[in-house]
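Peer 1: can you look at this prediction? I've put the sequence above it.
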Amino acid sequence: MGNRLSKIYTKTGDDGTTGLGDGTRVAKDSARVTAYGTVDEANSCIGLLLAAEMPDDVRDLLTRVQHQLFDLGGELCIPGHAAISDADVEALEARLDHYNDGLPPLKDFILPGGGEAAARCHVARTVVRRAERDTVALSRHDAVRAQAIRYLNRLSDLLFVLARVLARASGHGEVLWNHDRRK
């Protein structure tokens, strides 16, 4: 494990820069900092989601995801570092298939909602989508491993399916978009 922080503020960022994991300093609004910052925000959203009631298997999965998101943030913070593997992406796909198999096919768009846990899951999903966009933007001018982008893409899909699962588990059900409401 790296250095332990005994003092939280260092004043080294007062000039608008921050240190990457490899020691280099970059602007706090750089694409790299934006990407790993949004991954951190997504992880916080999942933490908020975990504060809601949900089935134990979903809780266990989301806790594993939080650890992987922390790993992914480290990968994005340290240029050249690899933390997310093809196996991590495949594991998300397996869980996605598992939860999706028990759901009826979609016939309508779903609005964010369906109870507290489902609504929080939708928020986490949208933040993960932004993290994916920010990571893709970073990849336009800096090396980003394909596994990082694929992981975020699958995770947002998984969170969509989990929101459906959580809406049903809560008894609220899914909130369907009413496209005929103006007729």
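Peer 2: Perfect, I can see it now. Predicted model, so just to flag it, every value in this text is computed and none were measured. Numbering: from 1, shown residues only.
Peer 1: from here on, just use CA atoms for contacts and neighbour counts.
Peer 2: Fine.
Peer 1: which residue ranges of the protein form strands?
Peer 2: Assigned by DSSP state E, the chain shows strands spanning 17-19, 25-27, 110-111, 175-176.
Peer 1: presented hereafter is structure B, for comparison with structure A:
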Amino acid sequence: MKIYTKTGDKGTTSLIYGQRVSKNDARVEAYGTCDETNSMIGLALSHLRNENFQEKEIIENVYHKIQTNLFHVGAELATPKGKEVKWSLTSLDVEEMEKQIDEWNSSLSELTNFILPGGHPAAAAFHVARTMARRAERCAVSLGEEVNPLVLAYLNRLSDLLFITARYVNNRLGTAEQTLHEKSK
């Protein structure tokens, strides 16, 4: 099977069910940003490949499910209004992330200042994925009422989880967080 189809050479692509739209269509932007987020999560996980710490496998398992869910979120966003969504999120998907956020956050020091994205390369990549998840959420919001509210909740909670994961990875690997410096008067 060839990977190229040439059907997008004139600036259009297909949504699920075959409807052709411009590649700058709001739906394409929304599901494309989910794909970017997913790829950045993969990069973040690849930075953990040679690290050894007790919680690494748990992080990998949590994000394997999230990466799978992001494919499904993208598919839902690529489904035209009025068409049947072949897969959809449940409130349990959001609740699972909330439980993970609470668990990992409980082991971290309380935030008393803004932190700068960075630290270990994996943590820095999780921070970038967080900003991409926020952008995916904004893109999904721009689609209006036709978006499943659980998609919005999922993307919102995902960005929270990515933030906590970045902090958690830095903590577990002994990498100090950099705080925002106040401007001198």
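Peer 2: Received the coordinates, thanks. Nothing here was measured: the structure is a model prediction, and the numbers come from that model.
Peer 1: overlay them and tell me the TM-score.
Peer 2: For this chain pair, the superposition-based TM-score is 0.91 by TM-score structural alignment, normalised by the length of structure 1; 175 aligned residues with a Cα RMSD of 1.3 Å.
Peer 1: so for Arg129 of structure 1, which of the strands of structure 1 sits nearest?
Peer 2: strand 110-111 (15.9 Å; Cα to Cα).
Peer 1: okay, the closest one sits on what stretch of structure 2?
Peer 2: Mapping strand 110-111 of structure 1 onto structure 2 (TM-score structural alignment) gives residues 115-116.
Peer 1: Arg133 of structure 1: neighbour count?
Peer 2: Residues within reach of Arg133 of structure 1, counting by other Cα atoms under 10 Å, total 17.
Peer 1: contact partners for Arg64 of structure 1?
Peer 2: With contacts defined as Cα atoms under 8 Å, 6 or more residues apart in numbering, Arg64 of structure 1 is in contact with no residue.
Peer 1: so how far is Ser139 of structure 1 from it?
Peer 2: For Arg64 of structure 1, the distance to Ser139 of structure 1 (Cα to Cα, to the nearest Å) stands at 26 Å.
Peer 1: quick one: contacts for the residue most central in space within structure 1?
Peer 2: Residue closest to the mean C-alpha point of structure 1, counted by Cα atoms, centre = their mean, is Val128 at 3.7 Å. Listed by Cα under 8 Å, 6+ apart, the contact partners of Val128 of structure 1 are Thr38, Val39, Ala42, Leu152, Asn153, Leu155, Ser156.
Peer 1: still touching in structure 2? Go through these.
Peer 2: Contacts from the contacts of Val128 of structure 1 that recur in structure 2, judged by both residues aligned by TM-score structural alignment, their matches' Cα atoms under 8 Å, are Thr38, Val39, Ala42, Leu152, Asn153, Leu155, Ser156.
Peer 1: and Asn171 of structure 2, what pairs with it in structure 1?
Peer 2: In structure 1, the residue matched to Asn171 of structure 2 (TM-score structural alignment) is Arg168.
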